[in-house]
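Chemist: sequence-free structure coming up:
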């Protein structure tokens, strides 16, 4: 597979490592002789180390054969988070370390999650693009605040802190972009 075919969520093998692609940025050439670069950010699925590298469009990478399964988060305990395959009802547990980037968005019963499965083992999960979370703590809402006014920090049910408009109050449920970690709207 050529590097210009790499997309978010794919897994490819490079130097004996399986890399989960989390972000692809295309950099067009600034001169006629330059070639388009594909800046890939991701994570090694085994060591959990961050991966970042630029590829030329015609460089070859080896895709890894994976299946995707829709899963729902059941619960979190001392061992990590347990997910259930929506079709087969199989349960998988991933450690907190394996879910480091996703923990701020995971809550019991969360749906829309995709598990990446290879050889019967879940290697990683992908979150839905937006996640609804409840505000547990923030400064009191201001009745006169407009929607385009200043923001304030709010702590959500999972511990994630995001900037929200001043008019929001604790107890309200908001939508958060799971990639940029930014407030989108009320849920």
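Modeler: Structure received. Predicted model only: the values in this text are computed from it and were never measured.
Chemist: contacts and neighbour counts: CA atoms only from here.
Modeler: Will do.
Chemist: can you tell me the SS state at residue 114?
Modeler: strand (DSSP: H, G, I helix; E, B strand; the rest coil).
Chemist: thought it was touching residue 66?
Modeler: No. Using C-alpha atoms under 8 Å, residue 114 is not in contact with residue 66; the gap is 11.8 Å.
Chemist: how many neighbours does residue 71 have?
Modeler: When neighbours are counted by other C-alpha atoms under 10 Å, residue 71 registers 27.
Chemist: that one contacts residue 84, correct?
Modeler: Yes. With contacts counted by C-alpha under 8 Å, residue 71 reaches residue 84, the gap being 5.3 Å.
Chemist: who touches stretch 75-86?
Modeler: 69-74, 90-96, 107-109 (C-alpha atoms under 8 Å, 6 or more residues apart in numbering).
Chemist: closest one of those to residue 141?
Modeler: Closest approach to residue 141 among the contacts of stretch 75-86 (C-alpha to C-alpha): residue 107, at 24.8 Å.
Chemist: could you look up the SS state of that closest one?
Modeler: coil.
Chemist: before we go on, here's another structure to hold up against the first:
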């Protein structure tokens, strides 16, 4: 429900003419009545809302938090870092690091303090990867045991590290639609093939290609052998360490 300050965001065309003192500390049903009346009485706002083109968001930079999903430039992003900055006499702003939920691309973006933001409400759920069915990856909810197909293109490059039984985080909207899939930052995988390692060579600055159990190829140190288990960063696709 949109109440209080949120109504001000939506009723921007007539807010200046409303007796604000009458709305302050009013019950939610009164505020909702004002909100709905705005649509009925104002012939400009109603068509905009029906088209879904409301010019202002449902949150501001003051609501930022890690893991928050926002719509920015017509794409979905999750906030991985944010810092409020107040540079003396200059206007305050928020510096953020955003991760694209479709392709995993990470950018740094600055927002002026108080900027309206379009937040996308999502629920984080754990789903286990079962098998591949054509171009779909079949997952099972670890709590309800429901199964769901997810298109391959939703994963990005990190899909090459996914193996059966791995548990991922699925972002689901209010209509139970899958918004994005997030793999764990690190996964342990078995090396299927690689050139034999050099005995006693523990150098990590010289690498060789190795094929993992999922078919992915990563560069590993010379001492890694077939059958070894290694930890891979799914965000960068790089070798991290050999698992003891």
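Modeler: Done, it's in. Keep in mind that what you see is a predicted model, and the values were worked out from it rather than measured.
Chemist: re earlier: so which of the contacts of stretch 75-86 of the first structure belong to strands?
Modeler: Using DSSP state E, the members of these that fall within strands are 69, 70, 71, 72, 73, 74, 91, 92, 93, 94.
Chemist: most centrally placed residue in the second structure?
Modeler: residue 78 (3.4 Å; C-alpha atoms, centre = their mean).
Chemist: show me what contacts the residue nearest to that residue when sequence neighbours are not counted?
Modeler: Excluding the flanking residues, the one nearest residue 78 of the second structure by C-alpha to C-alpha, 6 or more residues apart in numbering is residue 69, at 4.3 Å. Neighbouring residues of residue 69 of the second structure by C-alpha under 8 Å, 6+ apart: 76, 77, 78, 79, 119, 120, 121, 122.
Chemist: just residue 193 of the second structure next, same as before
Modeler: 210, 211, 212, 225, 226, 227.
Chemist: of the residues you listed, grab the buried ones for ChimeraX.
Modeler: Applying 16 or more other C-alpha atoms under 10 Å to these leaves a buried subset, and the ChimeraX line that selects it is:
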select :210,211,212,225,226
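Chemist: between the contacts of residue 193 of the second structure, which is nearest residue 60 of the second structure?
Modeler: Residue 60 of the second structure has its nearest neighbour among the contacts of residue 193 of the second structure in residue 212, at 43.9 Å by C-alpha to C-alpha.
Chemist: does residue 135 of the first structure touch residue 169 like I think?
Modeler: Yes. Residue 135 of the first structure lies in contact with residue 169 (C-alpha under 8 Å); the separation is 7.2 Å.
Chemist: what residue of the second structure takes the place of residue 168 of the first structure?
Modeler: With TM-score structural alignment as the criterion, residue 168 of the first structure lines up with residue 224 in the second structure.
Chemist: so its match: helix, strand or coil?
Modeler: coil.
Chemist: quick check: it vs residue 204 of the second structure, distance?
Modeler: Between residue 224 of the second structure and residue 204 of the second structure the computed distance is 10 Å (C-alpha to C-alpha, to the nearest Å).
Chemist: ditto for residue 150 of the second structure
Modeler: According to C-alpha to C-alpha, residue 150 of the second structure and residue 204 of the second structure sit 37 Å apart.
Chemist: more crowded one of the two?
Modeler: residue 150 (20 against 12).
Chemist: just give me the match in the first structure for the more buried one.
Modeler: By TM-score structural alignment, residue 150 of the second structure lines up with residue 94.
Chemist: who are the contact partners of its match?
Modeler: By C-alpha under 8 Å, 6+ apart, residue 94 of the first structure lies in contact with 79, 80, 81, 82, 122.
Chemist: among those, which one sits closest to residue 141 of the first structure?
Modeler: Nearest member of the contacts of residue 94 of the first structure to residue 141 of the first structure, counting by C-alpha to C-alpha, is residue 81, at 33.4 Å.
Chemist: tell me the helix or strand right after the helix or strand containing residue 49 of the second structure.
Modeler: Using DSSP states H and E, residue 49 of the second structure sits within helix 45-51. Using DSSP H and E, the helix or strand that follows helix 45-51 of the second structure in sequence is strand 59-60.
Chemist: neighbouring contacts of that following strand?
Modeler: 114, 115, 116, 117, 118, 119.
Chemist: and for stretch 156-167 of the first structure?
Modeler: With C-alpha under 8 Å, 6+ apart as the criterion, stretch 156-167 of the first structure contacts 103-107, 133-137, 141-155, 181-183.
Chemist: off-centre distance for that stretch?
Modeler: 18 Å (C-alpha atoms, centre = their mean, to the nearest Å).
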